[in-house]
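Participant: compute the structure for the input listed below.
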Amino acid sequence: MSPTNTENLKDHLGEASTHLKSAANAAGSAIKGATGAAGDELRIGKANVKAELSDTALSGLAAAEFGGAAAKEQVDALMDKGKDLVDSAAELIRERPLASFGVAFAAGWLIAKLARSGGDK
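Facilitator: Prediction:
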């Protein structure tokens, strides 16, 4: 089974985090090395930082690509749950139409009563 967009999003964000940590380590190493070995070490560290930051950007972009699809998956799941709820309510109404009418009438009466009493204050 192929990974979902949400899983891909998490994977790429994790990869971006790893690259960012590596960039921070490379920057720390570059600073430490610069005090001891000066210019050459600093240039190598700078190149490593740039490479890791570039990888971070690429991983972030890949995660962003999956972000929209992951959001669509979540909306689709919510829509399916909503449809199931409506279908369940429709089935209940078909099975017990009088009870359903009574509940709806009572709820309407209660809402109207609450609305009228709220305006008196």
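
Participant: going forward, measure contacts between C-alpha atoms and count neighbours the same way
Facilitator: Noted.

Participant: after the longest helix seen in the chain, which helix or strand is next?
Facilitator: The longest helix of the chain (DSSP state H) is helix 39-95. Tracing the chain C-terminally past helix 39-95 and defining elements by DSSP states H and E, one meets helix 97-119 next.

Participant: by how many degrees do that next one and helix 39-95 diverge?
Facilitator: 120 degrees (axes from the mean of the first three to the mean of the last three CA atoms, to 10 degrees).

Participant: what does helix 97-119 contact?
Facilitator: 92-93 (CA atoms under 8 Å, 6 or more residues apart in numbering).

Participant: now the second one, please; I'll put the structures next to each other:
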Amino acid sequence: MSPTNTENMKEHLGEAGGHLKSAANAAGSAVKGAAGAAGDELRLGKAQMKAELSDSALAGLAAAELSGAAAKEQMDALMDKGKDLVDSAADLIRERPLASFGVAFAAGWIIAKLARSND
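Facilitator: Next comes the predicted model:
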């Protein structure tokens, strides 16, 4: 006896249900795999971000440590220039004492005049 239409329909519905179940399992596996891969990428990105922030902090600390030495270098250079200027002025005073006295006297007189005019 050949199967009836109802039996054929039930058989096909059962087969369709089996395929749907397999498709749902495959979709679940794909979602789990995608979530796992995304989690792995997130962990990798987080680790890279932490490493870059750590390197940035270390570079900032190194720069801060060197800033004191750099400031000392600049101060030393400024002091050397000041000493050179004082030495140059001393040489000029030795070479032309009368002119130096005249310039100092005139500068003092001008400063005194300005100070009196402000009162």
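
Participant: coming back round to it: helices or strands next to the longest helix of the first structure in the packing?
Facilitator: Applying 3 or more CA pairs under 8 Å, 6 or more residues apart in numbering; DSSP states H and E, one finds that helix 39-95 of the first structure contacts helix 5-37, helix 97-119.

Participant: swap in 7 Å and give it another go.
Facilitator: helix 5-37 (3 or more CA pairs under 7 Å, 6 or more residues apart in numbering; DSSP states H and E).

Participant: buried ones in the helix it packs on, by neighbour count?
Facilitator: For helix 5-37 of the first structure, burial by neighbour count (16 or more other CA atoms under 10 Å) applies to 5-6, 8-9, 11-16, 18-20, 22-27, 29-31, 33-34.

Participant: how about stretch 99-109 of the first structure?
Facilitator: Neighbour-count burial for stretch 99-109 of the first structure [16+ other CA under 10 Å]: residue 100.

Participant: so where in the second structure does it end up aligned?
Facilitator: Counting by TM-score structural alignment, stretch 99-109 of the first structure pairs with residues 99-109 of the second structure.

Participant: same check, this time on stretch 19-33 of the first structure
Facilitator: So stretch 19-33 of the first structure sits over no part of the second structure, by TM-score structural alignment.

Participant: neighbouring contacts of that stretch?
Facilitator: 41-42, 45-46, 48-49, 52-53, 55-56 (CA atoms under 7 Å, 6 or more residues apart in numbering).

Participant: change it to 8 Å
Facilitator: Taking CA under 8 Å, 6+ apart as the rule, stretch 19-33 of the first structure contacts 41-42, 44-46, 48-50, 52-53, 55-56.

Participant: for stretch 42-49 of the first structure, same thing?
Facilitator: So stretch 42-49 of the first structure is contacted by 23-24, 26-27, 29-31, 33-34 (CA under 8 Å, 6+ apart).
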